[in-house]
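A.B. asks: The sequence isn't on hand, but the structure is:
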């Protein structure tokens, strides 16, 4: 029997609409059962897993909680983490099939150097090597044992997001770029066949960014309307 694919979604309370549309899009396009867990900071705090104060450079509630996924998996098996500001257009089972035991983490290895200093809702835009790599990760949890709750709550943001908890970059594998297409950052033509869109600068669920990505924003609204369609 095929086990459901474990997917953890980083949730920010300001992006609940984005989270719900992402979840529906994952289910609608998947050929395999999914086990989706939204990472809600208050729940993790209540369980004694997350206690670090908010960092001034932290733009979302899940900036650091994403690194608790291996612990939540008991450091066994594989899991997918993704930011909530995404939209699935392809079969997530195709990404799952790319798991490679020689790696501890697999992700799209962007070369993204932000030109702006702020992003959605005036949040600070930070520039650092491996920017956006951690926004979509295939995690080989048994090889991520350094990510204890104590480490996640005390390490610097750069130590976490630059994967300093691994032995080296040789433990990071690449997946095709379409699995984390950065809307309004990468060439729009690249989005045509991309199975996963990512509104890293803020998406159409924010009033001020309702047209972010042009036709891609319109596509998000179609997905939203389909997710919440009322049937008579």
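C.D. replies: Structure's in. What do you need? In this text, all values refer to a predicted model and were calculated from it rather than measured experimentally. Residues are numbered from 1 along each chain as shown.
A.B. asks: okay, CA-based contacts and neighbour counts for the rest of this
C.D. replies: Fine.
A.B. asks: List the contacts of stretch 56-63.
C.D. replies: For stretch 56-63, the surrounding residues in contact (Cα atoms under 8 Å, 6 or more residues apart in numbering) are 10, 11, 12, 13, 39, 40, 41, 123, 124, 125, 126.
A.B. asks: er, stretch 25-35 actually
C.D. replies: 2-7, 87-93, 223, 227.
A.B. asks: For it, list every residue counted as buried.
C.D. replies: Across stretch 25-35, burial judged by 16 or more other Cα atoms under 10 Å covers 25, 26, 27, 30, 32, 34.
A.B. asks: can the residues you listed go into CSV with extra columns for secondary structure?
C.D. replies: Converted to CSV, these look like this (DSSP: H, G, I helix; E, B strand; the rest coil):
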residue, secondary structure
25, helix
26, helix
27, helix
30, coil
32, coil
34, strand
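A.B. asks: quick one: which of those residues is nearest residue 83?
C.D. replies: Distances from residue 83 to the buried residues of stretch 25-35, taken as Cα to Cα, are shortest for residue 26 (12.8 Å).
A.B. asks: residues of the one helix or strand residue 150 maps to that come out buried?
C.D. replies: In this structure, residue 150 is located in helix 149-154 according to DSSP states H and E. For helix 149-154, burial by neighbour count (16+ other Cα under 10 Å) applies to 149, 152, 153.
A.B. asks: adding another structure so you can compare the two:
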């Protein structure tokens, strides 16, 4: 358990093409949190000498694999949150933090997402594999993720990483409520109000409205993102 005064460590996958998404997500996290946060974007260029993988044609973002360095960045001590940058927070992240369970090494929303499309944002390849999107938002019990050394992250296959083959078995993966990773335009549109039983984290996995080509992705949910962006810009101004 995090004791009083110690911020929640939140790591966000960063891709320069999605800087707007990253900034709006960070603002939404701060605006809704009841306790201090320590937010760290994972920037690949800052991991020179540590992350040495060549970019794979099927790698759609800069953080496809760097996410698995979070336990190493934490010194394999304590819990941490990882999330993709293409998200928007609508509830207190402390509620997610409170769901940590030491019985597990990783906790995530266990989607059953079988994509029908072959491409997603900016023409990137859409890959289909079991446990898809599970690693897009994770609560990591980092002392139990000791297999995720830089050497392993640099050499393991993408499927081994994203399918959690670095754990002893699936019994080490705990389930989180769906509201903590709602897949926009993949899952049915939310019925309950945001933050009140409805989605706590919206996830534009197919491409978000910060891309010109996906400006209306999610219909009314796209308007929610633009509203959050405009509010953040007013605060920044």
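C.D. replies: Happy to help now that I have it. Owing to the predicted nature of the structure, the values given are computational and were not obtained by experimental measurement.
A.B. asks: In helices only, show me the contacts of stretch 56-63 of the first structure.
C.D. replies: Of those, the ones assigned to helices by DSSP state H are residue 41.
A.B. asks: From the contacts of stretch 56-63 of the first structure, which land in strands?
C.D. replies: Using DSSP state E, the members of the contacts of stretch 56-63 of the first structure that fall within strands are 10, 39.
A.B. asks: mind listing the strands for the first structure?
C.D. replies: 5-10, 34-39, 78-83, 86-88, 105-107, 136-140, 172-174, 181-182, 196-198.
A.B. asks: Who are the packing partners of the fifth one?
C.D. replies: Applying 3 or more Cα pairs under 8 Å, 6 or more residues apart in numbering; DSSP states H and E, one finds that strand 105-107 of the first structure contacts strand 136-140, strand 172-174.
A.B. asks: Next: the last one.
C.D. replies: Taking 3+ Cα pairs under 8 Å, 6+ apart as contact, the helices and strands that strand 196-198 of the first structure lies on are strand 86-88, strand 181-182.
A.B. asks: How about the shortest one?
C.D. replies: Packing contacts for strand 181-182 of the first structure, counted by 3+ Cα pairs under 8 Å, 6+ apart, involve strand 196-198.
A.B. asks: Would you enumerate the residues in contact with the aligned partner of residue 92 of the second structure in the first structure?
C.D. replies: Matched to the first structure by TM-score structural alignment, residue 92 of the second structure sits across from residue 91. The contact partners of residue 91 of the first structure, by Cα under 8 Å, 6+ apart, come to 26, 29, 30, 31, 195.
A.B. asks: Please report the distance of residue 91 of the first structure from residue 54 of the first structure.
C.D. replies: 35 Å (Cα to Cα, to the nearest Å).
A.B. asks: same check, this time on residue 75 of the first structure
C.D. replies: 26 Å.
A.B. asks: neighbour count winner among those two?
C.D. replies: Ranked by neighbour count (other Cα atoms under 10 Å), residue 75 of the first structure and residue 54 place residue 75 first, with 19 against 12.
A.B. asks: dump the residue contacts of the residue most central in space within the second structure.
C.D. replies: With distances taken as Cα atoms, centre = their mean, residue 83 lies nearest the centre of the second structure, 1.8 Å away. Counting by Cα under 8 Å, 6+ apart, residue 83 of the second structure touches 10, 11, 12, 13, 136, 137, 138.
A.B. asks: Contacts made by the biggest helix by length in the second structure with the rest, please.
C.D. replies: Assignment by DSSP H gives helix 220-236 as the longest helix of the second structure. With Cα under 8 Å, 6+ apart as the test, helix 220-236 of the second structure has contacts from 24, 27, 28, 88, 184, 208, 209, 215, 216.
A.B. asks: Next, give me the two most distant ones among these.
C.D. replies: Spatial extent of the contacts of helix 220-236 of the second structure (Cα to Cα) is set by the pair 27 and 216 at 21.3 Å.
A.B. asks: These two - which one has more neighbours?
C.D. replies: Counting neighbours by other Cα under 10 Å for residue 27 of the second structure and for residue 216 shows that residue 27 has the greater number, 19 against 16.
A.B. asks: Give the aligned equivalent of the more buried one in the first structure.
C.D. replies: That one, residue 27 of the second structure, aligns with residue 24 by TM-score structural alignment.
A.B. asks: Please name the residues that touch residue 156 of the first structure.
C.D. replies: Per Cα under 8 Å, 6+ apart, neighbours of residue 156 of the first structure: none.
A.B. asks: measure it to residue 105 of the first structure for me?
C.D. replies: Separation of residue 156 of the first structure from residue 105 of the first structure (Cα to Cα): 19 Å.
A.B. asks: No more questions from me, cheers.
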